[in-house]
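Asker: pasting the sequence and the predicted model now:
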Amino acid sequence: MNILLKSAKIVCPENKELHLKKRDILIKKGIIEKIGAAVEAPANTKVVEKDNLHVSLGWFDSSVSFGEPGFEERETIANGLFTAGKSGFTDIVLNPNTNPVPDTSSDVVFLKERGIGKATKIYPLGTLTKNSDGVDLAELYDMKNAGAVAFYDFKKQVSNPNLLKIALLYAQNFDGLVYSFPQDGDIKGKGVAHEGEVSTKLGLKGIPALSEELQIARDLFILEYTGGKLHIPTISSGGSVKLIAEAKKKGLDVTCSVAIHNLFFSDETLTSFDTHFKVSPPLRTKSDCKTLIKGVKNGTIDFVTTDHIPMDIEHKRVEFDNAKSGSLGLESAFGSLNTIFELEETIVFLTKGRSRFQIVPPALKEGSKACLTLFNPDGEYTFEAKNILSTSKNSMFVGSTLKGKVYGVINNGQSTL
């Protein structure tokens, strides 16, 4: 596959020579062969010319769910990877949100093999415990050798503190990364929305920020005792940002992420009782949103994620209390972030995070493998159902005004242009 990108504005802050310069980029057999002001197209080369064409290193997402195996009606791996590629993502960390869950090395191998030859690469997570039941540790070492980049019981708290202690100690033997979902289930109880003024007015059972912050505080105490590497996915409260900032000042090896929808929306959107806005952790207050955005900007929050969770209509078109949590996020990721942040910030947030998962970051230079995302950062539009490429259609961003358009990716010798 030979491709020539014409007059592409490069957004790559780490490459000062090329950053914000317009260049032609010639890609031959998946390798960046030449970057120049005017590059001639060799024979049998696809020339790509797009309106206001911009290019950056390929984007990375640390929290994506599909459905296969077990929930193929929500999303297959093939269509999920197609959606990710068209949305600008060249690399995704795949959540263990399947049936059965990936708790053995053979499960991890299956997931990796399903992604072979695609423009978007899969980096699977294995579960932390067998069957994600929170009792016995899964085959962490074997799964790491098979390609699992970390270990996570998806959206489930590690309720047994001793189990987290043992996991952090054991994983140090092979430099493993342990996840802990930030929510105390006992305090959450039957809550379905952030506990506050909005939930009280609407009569919805509340989930206090305390449920998240107490869990994080406990986990950080354990991490300080054991050492090791801890990742806290999708925090949602301002108090959590402060706790993690303090832990980092102590030198603890902890990272965290935030879902884009927790930056973009507050709990005030729940007045319509639209179940697309039911997520876990829940949307919180505007004050929390502001603190989270500040945490992303100052680096306390290590990376943003779509927290993309396809969910079939049967689990969303029900009463708010009974609906399952989760929203799509891949298709709206760039447009929403580009609305909140400046372009250069947005690209930094979309490209950082690989090293935490021991994924080799790409480079934008001659001789490197092409791992590129193509986009137009300008132009506002209303996100509609027609913009959704996923099999499921449960996006809370439908009706939102977003900014910018993704053209696709070039990666792994493939293209979604």
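Answerer: Sure thing, it's come through.

Asker: contacts and neighbour counts: CA atoms only from here.
Answerer: Fine.

Asker: which of the three states applies to His276?
Answerer: Here His276 is helix, with the state taken from DSSP: H, G, I helix; E, B strand; the rest coil.

Asker: am I right that it is in contact with Lys316?
Answerer: Yes: contact criterion C-alpha atoms under 8 Å: His276 and Lys316 qualify, at 6.9 Å.

Asker: mutual contacts of those two, please.
Answerer: Asn394 (C-alpha atoms under 8 Å, 6 or more residues apart in numbering).

Asker: below is structure B, check it against A:
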Amino acid sequence: MNVLIKSATIIDSKSDFHNQSVDILIEKGIIANIAPTIKNPNDYKEITLDNLHVSQGWFDSSVSFGEPGYEERETIANGLKTAAFSGFTAVILNANSNPVIDSFADISLVKAKSQNHAVSLYPIGALTKGGLGENMAELFDMSQAGAVAFYDYQKPIENPNLMKIALQYASNFEGLIMAFPQESRISRSGVMNEHISSTRLGLKGNPALAEELQIARDLFLLEYTGGKLHIPTISTEKSVSLIREAKKKKLNVTCSVAIHNLYFTDDALSTFNTNFKVLPAIRTESDVNELINGLKDGTIDMVTSDHNPIDIEHKKVEFDHAKYGTIGLESAFGALQTLFTTKKTVDILTKGKQRFGIEPNTISVGEKANLSLFNPNETYTFNKTHITSTSKNAIFEGSELKGKVYGVIANNKVILK
């Protein structure tokens, strides 16, 4: 793949060309030259786009595609195309398929299906067999096949001894354990944040306490085992402070937050739109403000779209019966841009790779081209025409967003809308 990018502003604080408008020559997938003007004697394909900005390739630490078993929601091929059109060059795939990804063969299968795509897919293996929370899966075998972490997606491990043993066992091969932050005996059948809004709407509440108790328990276990823990998608003010204190103790813990938990409050559920039925729940303004503060001070390590396609049959039903989840890849950049500067947004979208053993890249001569292409200034109302996913359960539908993604250049491929 040979291509010449014309007049692109580089947003990469680790690059010598940060904030400069330059041409970028890419030959056989490698950045061959960066300069104010580059001639094109070999008649390579030229990319010239309005207000073009280029950054390191973006990363998402939590996506679900459905395949195998739920192809009507999303296939791996279409999911990776969606990720590319949304500016992502690397995604972590959750194990919530049917069957659950819990073996060497399962990891090998999804890796094989992701070959020859611009977007790199890194699979998570289930922490327990079948994702049932009862018996630990073959973690080491899955790590040998390429699993980057172990997690029963959105399912808490109720047995503390099982979590303790998993943290201890995975330490033998530097395995990363992920623990969903919810005490299910407290959350029970709650479908939204337990607050004045849930009372007003007559919906069962899922209290912040359920998340915070589980995090406190898992941090105590981590302190005991000395393992390696990642807590995905925290959502409450107290959760931020718990993890902040754990980091002060030098515990090996990281965490993420879903973009929609930074953007919406539980007041948004007043229309009973099931696209807002997500896990963890959308919380209060106080929670949102502290999550943003935690992101700014480094307590929260990364932001995820938590992209989770759900078919219409499981979303266009009464709120109590709808499945949890929203798609989020297509709206991720635009939503973050409404909250942060372009530089901060790019910083957020490129953080977290090393936690999963993925080497970061820079925009420099001699480096592999791993780039996201975008226009940070275009504003629009997000609607179904912006959705590439097979499923359309978008929490951001109708929201005013800022920033247009053009596509990616990665793995020796150019993918543009």
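Answerer: Yep, that arrived. Note that the structure is a prediction, hence the values are computed from the model and not measured.

Asker: can you pull out the helices in the first structure?
Answerer: Assigned by DSSP state H, the helices in the first structure fall at 77-86, 105-114, 140-146, 161-171, 185-188, 197-202, 209-226, 238-249, 260-264, 286-298, 333-340, 343-351.

Asker: do you know which of those lies nearest Lys9 of the first structure?
Answerer: helix 343-351 (12.2 Å; C-alpha to C-alpha).

Asker: if we ignore the residues flanking it in sequence, what's nearest Lys29 of the first structure?
Answerer: Met1 (5.1 Å; C-alpha to C-alpha, 6 or more residues apart in numbering).

Asker: ranking the helices of the first structure by burial, who's on top?
Answerer: helix 260-264 (a mean of 24; mean count of other C-alpha atoms under 10 Å).

Asker: mind listing what Ile309 of the first structure touches?
Answerer: When contacts are taken as C-alpha under 8 Å, 6+ apart, Ile309 of the first structure is in contact with Val64, Ser65, Phe66, Gly326, Ser327, Leu328, Gly329.

Asker: same thing but at 10 Å, please
Answerer: Applying C-alpha atoms under 10 Å, 6 or more residues apart in numbering to Ile309 of the first structure gives the contacts 63-67, 74-75, 95, 97, 279, 325-330, 390, 392, 394-395.

Asker: how about Val318 of the first structure?
Answerer: Asp274, Thr275, Lys324.

Asker: and Lys155 of the first structure, by the same measure?
Answerer: Lys155 of the first structure neighbours (C-alpha under 10 Å, 6+ apart): Asn95, Pro96, Asn97, Ser132, Ser180, Phe181, Pro182, Gln183, Pro233, Thr234, Ser280, Pro281.

Asker: switch the cut-off to 8 Å
Answerer: Lys155 of the first structure neighbours (C-alpha under 8 Å, 6+ apart): Phe181, Ser280.

Asker: Gly80 of the first structure touches Ser390, doesn't it?
Answerer: Yes: the criterion here is C-alpha under 8 Å, and Gly80 of the first structure meets it with Ser390 at 6.5 Å.

Asker: what about the residue nearest to Ser97 of the second structure when sequence neighbours are not counted, how many residues nearby?
Answerer: Using C-alpha to C-alpha, 6+ apart and skipping the chain neighbours, the partner closest in space to Ser97 of the second structure is Gly66 (5.2 Å). Residues lying near Gly66 of the second structure (other C-alpha atoms under 10 Å) number 25.

Asker: from Leu163 of the first structure, how far off is Asn411 of the first structure?
Answerer: 39 Å (C-alpha to C-alpha, to the nearest Å).

Asker: ignore what I typed, I meant Gly191 of the first structure.
Answerer: 25 Å.

Asker: if we can go back for a sec, are any of the contacts of Val318 of the first structure buried, and if so which?
Answerer: Applying 16 or more other C-alpha atoms under 10 Å to those, the neighbour count classes Asp274, Thr275, Lys324 as buried.

Asker: residue contacts, the second one?
Answerer: Shown in contact with Thr275 of the first structure (C-alpha under 8 Å, 6+ apart): Lys316, Arg317, Val318, Glu319, Phe320, Ala323.

Asker: is it true that Asn412 of the first structure touches Lys118?
Answerer: Yes: under the criterion of C-alpha under 8 Å, Asn412 of the first structure makes contact with Lys118 at 7.0 Å.

Asker: now do the shared contacts for the two.
Answerer: With C-alpha under 8 Å, 6+ apart as the test, Asn412 of the first structure and Lys118 reach no residue in common.

Asker: can you give me the buried ones in stretch 372-390 of the second structure?
Answerer: Ser372, Leu373, Phe374, Asn375, Pro376, Phe382, Ile387, Thr388, Ser389, Thr390.
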